[in-house]
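Peer 1: need a 3D model of the sequence below.
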Amino acid sequence: MKIRIVNSKEEIAKLDPRERVVHLAFPLPAVVLFELMKRCPRLKAIEVPPSRYAKLSKPTRCLLEVQGVKVFPGRVWGHRTDIDEYYTVDEGAILQRAGELQARGLDSGEIVAKGAEEAGVSTGLVGFILGR
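Peer 2: So this is what the prediction gives:
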């Protein structure tokens, strides 16, 4: 899975309309989120830094989720957008590991937490990949 890293409001106008998952690394007024949804109608998930997620209003989060867009907190560690504007996550490995953990009898919360820790991504992203 490729996650598009967006560092500024100006980058939204340049996004491919087919983007499905983005990480927003800048302040998030509601207007920016709606501009993003308008630009990328196939958008399924938005990951934002935890400090910015805490500042998102509940009505904004609810409206995005009603539109079918999951919003969750998370970080992209060590990624340099001057080298590549996408961060790649091995979705297949996460799904396979989740199956192994489920076979061991772990509950869904433990599976998500352990999968996130092992993959080095947010629990929100693992939950999105697993459909939870």
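Peer 1: every contact and neighbour count from this point should use C-alpha atoms.
Peer 2: Will do.
Peer 1: quick check: the residue nearest the centre of the chain vs A30, distance?
Peer 2: Nearest residue to the geometric centre of the chain (CA atoms, centre = their mean): E47, 3.3 Å. Here the criterion is CA to CA, to the nearest Å. By it, E47 lies 14 Å from A30.
Peer 1: same check, this time on Q102
Peer 2: Distance from Q102 to A30, by CA to CA: 38 Å.
Peer 1: likewise P50?
Peer 2: Here P50 is placed at a distance of 16 Å from A30 (CA to CA).
Peer 1: same deal with K58?
Peer 2: In terms of CA to CA, K58 sits 11 Å off from A30.
Peer 1: which one of those two is surrounded by more residues?
Peer 2: Taking neighbours as other CA atoms under 10 Å, K58 and A30 compare with A30 leading, 15 against 10.
Peer 1: and that one, what does it touch?
Peer 2: Contacts here follow CA atoms under 8 Å, 6 or more residues apart in numbering; on that basis A30 touches T60.
Peer 1: what are the ranges of the strands in this protein?
Peer 2: Ranges of strands in the chain, per DSSP state E, are 2-6, 21-24, 45-48, 70-73, 86-88.
Peer 1: let's compare: structure for the following, please.
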Amino acid sequence: MKIRVISTKDDIDNLNENEEMVHLAFRPSDEDLLSIINKSPNIKVVQVPTSYMRSLSKSAKMFLDLRNITLLEGDVWGHRKDINEYYEIPNGVYKRINELMDEGFSKDEIIDKVDKETKLEPEFIRFLIEQKYQ
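Peer 2: Down below sits the predicted model:
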């Protein structure tokens, strides 16, 4: 899975209409979120850092919810946008989730183990698990 990293408001203009997942590395306004969704109508997930999550307005959260867009809290650790505008979830993460599922671990146990083994946020790991079984 690839996550499009949007570092500034100016990056919104360069979004592909087929983007499904974005990480916002800036504090988005309601207008920014609307612009992102208008530019990329297939958006399924918007991820924002913890510090920005607290400042999102209730109307922005409600708007995303009404559009069935998942709002996730988290970061893309170690990503350098100057090298690649996308952050790709390593295949090893999916492999590890599958291994733990095959071993019979519960969803919460898998989240705990993968969280300790990677720098992915628990909420994001939960999202990956839920996507696998939709």
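Peer 1: reformat the strands of the first structure as a markdown table; add distance to L36 of the first structure.
Peer 2: Below are those laid out as a markdown table (distance: least, CA to CA, whole Å):
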| stretch | distance to L36 of the first structure |
| --- | --- |
| strand 2-6 | 10 |
| strand 21-24 | 10 |
| strand 45-48 | 10 |
| strand 70-73 | 13 |
| strand 86-88 | 17 |
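Peer 1: A98 of the first structure: which of those is closest?
Peer 2: For A98 of the first structure, the closest of the strands of the first structure is strand 86-88, at 18.4 Å, according to CA to CA.
Peer 1: what is that closest one packed up against?
Peer 2: If you count contacts as 3 or more CA pairs under 8 Å, 6 or more residues apart in numbering; DSSP states H and E, strand 86-88 of the first structure packs onto strand 2-6.
Peer 1: quick one: contacts of the strand it packs on?
Peer 2: Contact with strand 2-6 of the first structure is made by 12, 19-26, 81, 85-89, as judged by CA under 8 Å, 6+ apart.
Peer 1: return a PyMOL selection command for the buried portion of those.
Peer 2: What follows is the PyMOL syntax for the buried subset of these, where burial is set by 16 or more other CA atoms under 10 Å:
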select buried, resi 12+19+20+21+22+23+24+25+86+87+89
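Peer 1: what number of residues lie near N91 of the second structure?
Peer 2: That count, for N91 of the second structure with other CA under 10 Å as the rule, works out to 9.
Peer 1: now the helices for the first structure?
Peer 2: 9-12, 30-39, 50-53, 58-66, 91-103, 108-119, 123-130 (DSSP state H).
Peer 1: between the fifth one and helix 108-119, how big is the angle?
Peer 2: Regarding helix 91-103 of the first structure and helix 108-119, their directions subtend 140 degrees when assessed with axes from the mean of the first three to the mean of the last three CA atoms, to 10 degrees.
Peer 1: check the offset of helix 91-103 of the first structure from the chain's centre.
Peer 2: Once both centres are worked out by CA atoms, centre = their mean, to the nearest Å, helix 91-103 of the first structure turns out to sit 19 Å from its chain's centre.
Peer 1: which neighbouring elements make contact with it?
Peer 2: Using 3+ CA pairs under 8 Å, 6+ apart, helix 91-103 of the first structure is in contact with helix 108-119, helix 123-130.
Peer 1: and P29 of the first structure, how many neighbours?
Peer 2: Neighbour count for P29 of the first structure, taken as other CA under 10 Å: 14.
Peer 1: and it, what pairs with it in the second structure?
Peer 2: Counting by TM-score structural alignment, P29 of the first structure lines up with S29 in the second structure.
Peer 1: isn't its match right up against S59?
Peer 2: No: contact criterion CA atoms under 8 Å: S29 of the second structure and S59 do not qualify, at 10.5 Å.
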